[in-house]
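Novice: here is a sequence with its predicted model. Questions after.
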Amino acid sequence: MKDDAHTDEPRAKGATGIIGDVLGHVSNLIRKEVDLARSEINENLTRAGIAIGLLVGALVIALVALNVLAAALVAAITELGIDAGWSALIVGGLLAVVAFAMVAKGINDLKLSSLAPTRTVKNVRRDAEAVKETL
């Protein structure tokens, strides 16, 4: 009888230990997922900051392009056929194209879907499924 009582006791401690281990692993997993979410959000905010910088740069270039295009138009009208005016027009057009490309890239990078912590959401779903399968 002593042996039976002795064998039941480790099983009870074993079950308690397993539950403690599972809770410890779940707690550690949650902590890691929060850290991952924080890291991913910081990364996305950095990308958003760069995108805003691109938009500001595009605005500056667009203003320069408008000045150059205006100067080119004035030169073209007053000096019809003079190479300097058409050159300024070409340069202004190229700057406008660069500004457009920068705006398109900046707007694309600022989409809300690109700022969401998608990797973390995917990991949390995977972890939840693994916990469900374990239980």
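Specialist: Right, received. Where do you want to start? Numbers count the residues shown, from 1 in each chain.
Novice: please count neighbours and contacts with C-alpha atoms only from this point.
Specialist: Fine.
Novice: was I right about residue 62 contacting residue 99?
Specialist: Yes - if you go by CA atoms under 8 Å, residue 62 and residue 99 touch, sitting 5.6 Å apart.
Novice: second structure for comparison follows:
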Amino acid sequence: MTTTDHDRTESTGSLLSEAIKHVSSLVRSEVDLARAEVDQNLRRALSAIGMLVAAVVAALVALNVMAAAVVTGLTEAGVDAVWAALIVGVALGLIAAALIAKGSKDLKLSSLAPTRTAENIKRDANAIQGGRTNG
């Protein structure tokens, strides 16, 4: 083996080693980015859930008072108290069912997924494949 062959082998080995280091660093960076993105999304979701719980408690109190007022109004208008309570209860139950259906449909776990990281990984994989086929 001549000095040139030895240098070329060393050069190829060091290039391969360098490429492996870069890919390893890239994978680590993508994992860190995914972790940070998921953490940020979860923190935001937990904060929103806390606000929703507080709003639900306040809304239940207000709804209870308004329902009592509607029942009282219907009773004053001549509807029997039992029927007035039943009418108000059924109406509120239908509203609740519609809201539950809409909320369940809108709440998707996919909104918590690290979409930017997934896009970066696809782009990196395409770049690596492009470099491999071109090189």
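Specialist: Everything's here; your move. Here the structure is a predicted model, which means the values were calculated and not measured.
Novice: where does the TM-score land?
Specialist: Scored by TM-score structural alignment, normalised by the length of structure 1, the superposition of the two chains gives a TM-score of 0.68; 110 aligned residues with a CA RMSD of 2.7 Å.
Novice: between residue 62 and residue 99 of structure 1, tell me which one has more neighbours.
Specialist: Just comparing residue 62 of structure 1 and residue 99: by other CA atoms under 10 Å the higher neighbour count belongs to residue 99, 24 against 21.
Novice: the more buried one: helix or strand, and which one exactly?
Specialist: In this structure, residue 99 of structure 1 sits in helix 83-109 according to DSSP states H and E.
Novice: mean deviation, the next helix or strand after that helix versus structure 2?
Specialist: Remark: after helix 83-109 of structure 1, the chain's next helix or strand is helix 112-115, criterion DSSP H and E. Taking mean CA distance after the TM-score superposition for structure 1, the mean distance separating helix 112-115 of structure 1 from the aligned residues in structure 2 is 0.9 Å.
Novice: so the spatially most central residue of structure 1 is in which element?
Specialist: The C-alpha lying nearest the average C-alpha coordinate of structure 1 belongs to residue 44 (CA atoms, centre = their mean; 3.0 Å). Per DSSP H and E, residue 44 of structure 1 falls inside helix 2-78.
Novice: counting contacts, what elements does that helix pack onto?
Specialist: If you count contacts as 3 or more CA pairs under 8 Å, 6 or more residues apart in numbering; DSSP states H and E, helix 2-78 of structure 1 packs onto helix 83-109, helix 112-115, helix 118-134.
Novice: 6 Å instead?
Specialist: Packing contacts for helix 2-78 of structure 1, counted by 3 or more CA pairs under 6 Å, 6 or more residues apart in numbering; DSSP states H and E, involve helix 83-109.
Novice: excluding its own residues, what touches stretch 30-39 of structure 2? List them.
Specialist: 114, 117 (CA atoms under 6 Å, 6 or more residues apart in numbering).
Novice: give the aligned range of that stretch in structure 1.
Specialist: Matched against structure 1 by TM-score structural alignment, stretch 30-39 of structure 2 falls on residues 33-42.
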